[in-house]
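S.K.: Predicted coordinates and the sequence they were generated for:
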Amino acid sequence: MKSKAAIGARGGSRRGALELAARFTLPGTVAIALMFELLLAERKFAIFGGGFGQSRTLDTPVEIGIFLIALLLCQAMVFYLLFRFVRRLHGRQADTVRFHFNFLFFVLLGWCGALIAKYQALAYFSDAMSFQIIRNLGGGSLIDALLYVLSETGLILLVIGGAALFYWICNALFLRRMAKEPPFPDRAIMTRRELTLALIVLPLLLFGANRIDDTRSALVRFNAVLLWATPLHQLTDFDRDGWSFYSHPIDRQPFDSTLHPYALDVPGNGIDEDGFGGDLSFTAPPPETAPVIAGARAHVILIVLESARHDVVGRIVDDRELMPTVNRIAATGSQAEAAYSHVGFTSFSLKSLFTGRLDPAPGGPSLVGDFLANGYEVGIFSGQSEDFGGIAETVGMRRASHFVDANTLREERAFSFAAEGSLYVDGRIVLREFDRHLGDPESWRTPQFLYFNFQSAHFPYHAPGREWLLEGEPIARGDISFANRDRVRRNYWNAMAYNDLLVAELLERLDRLGVREDSLIVITSDHGQSLFEDGFLGHGHMLNEEQTRIPFIIDRPGIAIGRPVGLANMRAIILRAAGADVPTPQQTEVFQYLGTLEQPGRIGTVDGNARWTVFDLSRQAVRVDDGPWRRYADLPARSAIRQETDGLIDRWAHQRWLGVLERRDVQMAD
C-alpha cells in the first residue's frame, strides 16, 4: 500500500499543477482568441499581405506596432472584464476548477464560435469583402449574412449538441469529483489603480490609432476593438450628428449638428455647413423633357463588360489580338478617347449609365423608360443579379418584356456563393436565354432595346468550365497574390478574350436573325480593374487610370462623344445615336468619388488628358496627379489650387442636390 505521505505528495503535485494552470486561464484565453482572430482576419482581409478589395495594408513598423498594442489592450480588457463577470456569477465557486473550466468553455469557445459565424457570413459575400465594403459596393446586406447563417441551422445545431455532450462528459468525469477541492488563491490580475490606468490609456490609444489610415482600417476588423470603439464614438458624439472624436473623419464641430465634413451645404442661406469654400451657389436645372426618337428606329444593343479596363481594346497578348471583335467595332465605329466611371462599384455605375445621374431616385428617368416610351420592347440578359444594390428597381428593369439575370438562373451559377453580389452566370448561358426569348425573327418586328451584362472578368477572373484561350493555364483562386501577379493578369486577359468571344457570338446571332445591320451596338464597362500595377488588386479604392478608365464604343462612325465622358453622360449619347434630339454632353472633366456620394472618402475630377485633382475629406487635403498632399487650411485664399478645390467641393454638393431634387420630384409624381 502507498503511504499517506506518497498520496499526499501526489495530491499536492496535482494541486500545484492545477493552480499553475489556473494562473494562465485569462492570459491563455486572450492569446488563443487573439491568434485565432488574427488568422481569420489575415486569411480574409490580408491586412498584412494585401489582396483583392484591400487597399489598406499594414506594412510599416509604426503601423504594425500601434495596431498590435491597441488590439492587445482592447482584447485583454474585454476578456478581463468577462473574467471578473463570470467569476462573480459563480459566487462561492469562484476560483474553483469548475469556474476556470466554465470560463474556458463558455467564453473562449463562445468567442471563437461567434468569430466563425461572422467570417462564415462574410464568406457568403466572397471576394475578401467586409460588411462595410459590401455596403460601398452598393448591394450588400447584413440580412443576407443572417439568412445565410440561418440556412446552416442544421450544422449549427449539430455543433451546439456536440459541445453540450462534451461538457456533460467533462462534468461527469472530473468536475463533479473535484467539487470538494478548495478554491485557488484569488490573485488579482489587476489592481484598481492598474485598471483605472488601462481605462484611461485605451481611449487615448484608440484615438491616436484612428488617425493612422492603415492601422484604423485593420483595427475595425476585430470584435474587441469594436466593443470599445462603439461606445466611445457614442459618448463623444455630443451633438448626435453621427460624427465624434472617434469617427473618421473626426468631428471638428462637436457641438453643432449642422456642421461636419459631410454636411450638405444649403445654398443661399449664408452658412457654410461643410466648412469648405463658403456658402454654396446652386441653381436647379430645368425639368427634363422626354426624349423622342425620330425616323427609323434601330434596335439598340447595350453590352456591359464587367471590370473592363480601357486598355483591353487593342491589346496584344501571346502575339494575338486579345479582343479582335471589339477592336473591329472600335476601328469602324466611334470610340471615346477618354471615358471614365464615376465610382468603382458596379451598382452605382450601372445606375449612372442608365439614368444619367450619379444619385438617381428609383422610378426616375432612365434608358428603360426612354425606349419604352418610344415603342421599344426591352430585354434584360445579365450574368449578374440586377437586384444587387437595387439596380433593377432604380432603373425600372422589371418593366422589361424579357428579364433574365443571375437570380433567375441561380441554379446555374458558376460558384457556390448565393448572395446577390456573388452570383455569376456564364455568358454562354445568358446567350442561350437570349435564343429562348428572342431567337425567332418574328420577335424583331418591334424595335428592341437589349442590355447584356457579361461577368467573365469578375474576380477571380476565371470560372469552372470556361474556355482557356491563352497560353499556359489559369491560376487557382487560392493562389492569387502579388507574388503571382503575372499569372493573375493572364486570368484577367483570358476573361477579356472570352468576353470578346461572347460579343462575336451575339453578333453572329443578330446576323442569323437578319437584324445586325439595323442594330446599334454599344459597348462599355462599369469600372476598371487594378492588377497590382498600383500595388492593389481590384477596384473601388483609388481614383486612377486602372480602376476608373473604361472603354466606350458605338458601332456607328461619326458619333459625337466628347473628351472626357463619364458613365452618366452615356445615356444622352446613346439616345442621340439612336435618333433622339437630345443635347450632346459638353464638359471638360468627369466628377468621381470613392465610397458613397453621401459620405465619400475622396472626391475628384479627371479631365480628357488624365489630369486628376483629388480631395481627401478625412485628411482635408488636396492633391493634383501624383503631387504632394496639401492641407486645405494651408491653401492661399485666392490661389488657383484653392479655387479649383472649392470648385470640386461645390461639384460634389451639386451632384448631391440633383439627387435630392430628383427624389422630391419622384415622390411628388407618385
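M.R.: Arrived safely.
S.K.: Going by C-alpha atoms from here, please, whenever you check contacts or count neighbours.
M.R.: Will do.
S.K.: which parts of stretch 164-174 are buried?
M.R.: Buried residues in stretch 164-174, counting neighbours by 16 or more other CA atoms under 10 Å, are found at Y167.
S.K.: do stretch 17-25 as well
M.R.: Buried, per 16+ other CA under 10 Å, within stretch 17-25: 19, 22-23.
S.K.: tell me which of those residues is nearest to G110?
M.R.: A22 (19.3 Å; CA to CA).
S.K.: Was I right to think that closest one contacts H100?
M.R.: Yes. Shown here, A22 and H100 form a contact pair, counting by CA atoms under 8 Å, at 6.6 Å.
S.K.: Run through the helices of the stretch 51-200 of the chain in chain order.
M.R.: Taking DSSP state H, counting those that start in this stretch as the criterion, the stretch 51-200 of the chain carries its helices at 61-89, 97-102, 109-125, 131-137, 142-151, 153-170, 192-209.
S.K.: residues in contact with the fourth one?
M.R.: Identification of contacts with helix 131-137 by CA atoms under 8 Å, 6 or more residues apart in numbering yields 122, 125, 140-142, 345-348, 389, 540, 595-596.
S.K.: Check it against this one:
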Amino acid sequence: MIKLNHRRLMAAAAATLALLELGLLEIKFQIMSGGGFLQSAPLVSLSSRVVFALYFLTSFIALFWGWAKLYRAVALRIGQSPLRADFTSGTLFVACYGLSLLLTFQLHKYLADHVDATVVRAIAGDSLQTAVAYASDELVLLLLPVLLVLALFVWLYRRVEVSFRKPRRSSKWPLVGFVAFLVAFVGLEASSNWPLKLNLSRSLSYGAVRTVAHIIVDVDGDGSSFFTTPEDPAPFNSAIHWGAVDIPANGVDENGLGGDLPSGTLDNTLVDSRALPVPYKHLVVIVGESTRADVIGKTLDGKLVAPNLTNLAAEGSSLQRAYSHSGFTYNSLLTLFSGRFTYQEGTPSLFDKAKAAGMQISVISGQDETWGGLDTELNTRKNADFFYDPQEDPEKRVFPSKLPSSIKLAGETLVEAFDRRLQGLDWSTRQLFYVNLQAGHFPYSHKLMRPRFVDEAIPRGEIGPDNTRWLRDTYWNSMSYMDQNVGKLIAGLKQAGVWDETLVIFLGDHGESLFHDGSLGHGQSINDQQLRIPVVMSAMGMNFVAPVGLSDVSGWLFSFVENPEQAFEKRGKCVLMYTGFFYGPAQLGQACTEREGLDVYTVRQKAFISQSGASEEAKLELIHNWERNLYKMAQPTELKPLQE
C-alpha cells in the first residue's frame, strides 16, 4: 500500500476549495475589486475587504473543523480507526463542499442580488430539485467533477495507508479559536454592517455557520431567529415571527413589519368599469411565457417584432399598465385561473366554473401542466374535454429533457393541435380554450425557430452580460416566432367562422429581464422588465388606464364564464406584487392609480424606493396592502374574487 500524509492532503484540498470560492465570489460580485455586476453593497474600503477575507477564511476553517470533529465522534463509535475517520471526513467535506460550490454558482449565473433558496424554489414551482434543473440543464457536467473526486476517494481508500509523520497531542488551541470565531460571528450579526454581512452570506461556509446557529437558537421553532433576515421580533413567542399572519387591530404586530395592521378591509373602490361591445359567446385565453409588455409595437431594424399582437391591440384593446403579481409561472397561472395568490384546497378554478356553466373546455399547452401541481390544483385535466401538453406527445418536445421544467412543445405543434380541435366542434355550445405558448422560455430558442431578427440564436453557453445585444436579439426573435403562432391561432378562428363571437385575450405570465437590471430571467426583482405584461383583447373599448393585475383579469374571466354580458370591473387603486413566497416575500411592490411607476420595499435590506418619491406613508400603505391580502388568504375558502 502507498503511505500518505492525509492531513497535508486534506489541508491542501480544503485550501484549494477556499481559494476557488474566493475567486468565484470575485468573478461574480467583484467583492475585492469594488462594486460590479449584481453588486448592490460593495466593500468600498481596504479595511472592509481585509475583514471580509478574515471572516470568510475563519468561517471556512470553523466549518471544516466542526465537520471533522462530528464525523470523527460518530466514526469511532462504529469502529473506524481514527486515521481512517480523519481521511474519510476530509474527503467527504471536500466532495460535498465542491458540489455545493458548483451548483450555487451555476444558479447564481442567472439570479439577482437578493435571491435566496426560497425564491429559487418559487421560480421552479416549489421544487428545489426542479429549480436546479431549471437553471442548469448542464447538471450532468456539474456532477462529473464530483464523481471523479468520489472515484479517486474509493481508489485511495483501498490502496493508501493513511499516516502522519509525528504523533500529535491533543491541543486546546483549535477549540479556543473556534470559540473566538463564534464570538466574532455573533458580534457581526448583531451589528448594522449590512454590506459585510451580505457579501459574507454569499459564501457557503459563512452561510452554513449562520444556518447552524439559526437552528440552535430558534427555540420557539417558528423558523425565525436572531440569525434570519428579518430577525425574529419575539424569539420566545412562536406566534410572532416573519411570515406570520398579522391580525388586524389586535394590538400585536405578528410579523414585526409595519406595526399592528390597522382595522379595515381590502380596497374595494370601483376605479373603472367597461362593458364588452358585443355579446361574445366563446373565450380563448392565450398565455405567452416570459412575454414583456413592450412586445406591443416593438420594432427592430424598422420591422415589427409582433405584428399580429400589435394589430390585435390596435383593432381591439390593450391595457396600458398591466402587471403580474409575481414573476413566477406557477404563481401567475394560479392567480390567473383561481383568483388567489396562494393555493387553497376547495377553491374553484376557472375551469371548474366553466364546466359548471356548461362550456366545453380545451387545454393546449406547450409546458408540462403538472408543473408545480397546477393540473390538479386548477383541475385542468379533470375538466378538459380536450387536453394536450408535452406529456401527451413527448416525442415532439423541442428539448431533450423530460423534466417538468424543461419539456416543451413548439408553437407550430400547438397550432396543429388547435386546428384539429376546431374541426367538428359544436359551436352552438360555448367553448373555452386555454393555449400556453412557450417560445419565450429560456434560452429563448429551439431547433424549430427560424432566425428573423438574429443571424443565429445565442448558444446557451454564450449567454452572459458580455453578449447582451445578442441575447436580446435572440429573445425578440423568440417573440416574433410566438407572434407568428398567435396569428395562426387567430386565422384558425376566422376560418372556423367564429371570430366575431369569440373573445380572445392574450397576456404574458410575467416579463423577462435581459440584463436590464443586472440580472437575467424573472421572479427576482420587482420592476417593469420582470412584472409588466401585455394584456390584449379582441374586444374594442377595453383599454383600462388604471393599473391592472392578473387577479383583476381573473375576475373578468370568471365573470365572462358565468355571464358574458357582465361588465369588466377594476376594483382597488393598487396592484400588489411580490417576489419569493407570498407568506414570506423577499420584496413587496405595488402600482397605484394616483402614482406613476412602482413602490418597492426590499425586506432584507429594509429599503423602500418609489418612483414617485419615497415616503413613510407610501411604505406603510404597501406593507398593509400585503398584510390584508395575506390575512384574507389565511381565511377559510371563499368563492369571491380576490379584490374586495
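M.R.: Yep, that arrived. Source: prediction; values computed, not measured.
S.K.: Of the contacts of helix 131-137 of structure 1, which count as buried by neighbour count?
M.R.: 122, 125, 140-141, 345-348, 389, 540, 595-596.
S.K.: Just to be sure, which of the residues you listed are found in strands?
M.R.: Filtering these for membership in strands, criterion DSSP state E, returns G595.
S.K.: one step back: check the contacts of helix 131-137 of structure 1 and tell me the two furthest apart.
M.R.: Farthest pair in the contacts of helix 131-137 of structure 1 (CA to CA) is L122 and F348. Separation: 21.5 Å.
S.K.: Turn the buried ones among the contacts of helix 131-137 of structure 1 into a markdown table, including distance to L39 of structure 1.
M.R.: Below are those laid out as a markdown table (distance: CA to CA, whole Å):
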| residue | distance to L39 of structure 1 |
| --- | --- |
| L122 | 15 |
| F125 | 19 |
| G140 | 24 |
| S141 | 25 |
| F345 | 28 |
| T346 | 30 |
| S347 | 31 |
| F348 | 33 |
| G389 | 31 |
| G540 | 25 |
| G595 | 27 |
| T596 | 30 |
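S.K.: Would you agree D555 of structure 1 is in contact with S334?
M.R.: Yes. In this structure D555 of structure 1 lies within contact range of S334 using CA under 8 Å: 6.2 Å.
S.K.: Can you verify my assumption that A410 of structure 2 contacts R397?
M.R.: Yes. Applying CA under 8 Å as the test, A410 of structure 2 and R397 come out as touching, 7.2 Å apart.
S.K.: Overlap of the contact sets of these two?
M.R.: Contact with both A410 of structure 2 and R397 is made by no residue, according to CA under 8 Å, 6+ apart.
S.K.: who's more crowded, these two?
M.R.: Neighbours per residue (other CA atoms under 10 Å) separate A410 of structure 2 from R397, with A410 holding more: 25 against 21.
S.K.: Structure 1: which residue goes with the more buried one?
M.R.: Here A410 of structure 2 is matched to D426 in structure 1, going by TM-score structural alignment.
S.K.: Over to Y444 of structure 2?
M.R.: In structure 1, Y444 of structure 2 lines up with Y461, judged by TM-score structural alignment.
S.K.: and what of V305 of structure 2?
M.R.: Under TM-score structural alignment, V305 of structure 2 pairs with L322 in structure 1.
S.K.: What is the burial count for the alignment partner in structure 2 of T355 of structure 1?
M.R.: Aligning on TM-score structural alignment places T355 of structure 1 opposite S338 in structure 2. Neighbouring residues of S338 of structure 2 were enumerated by other CA under 10 Å; the total is 29.
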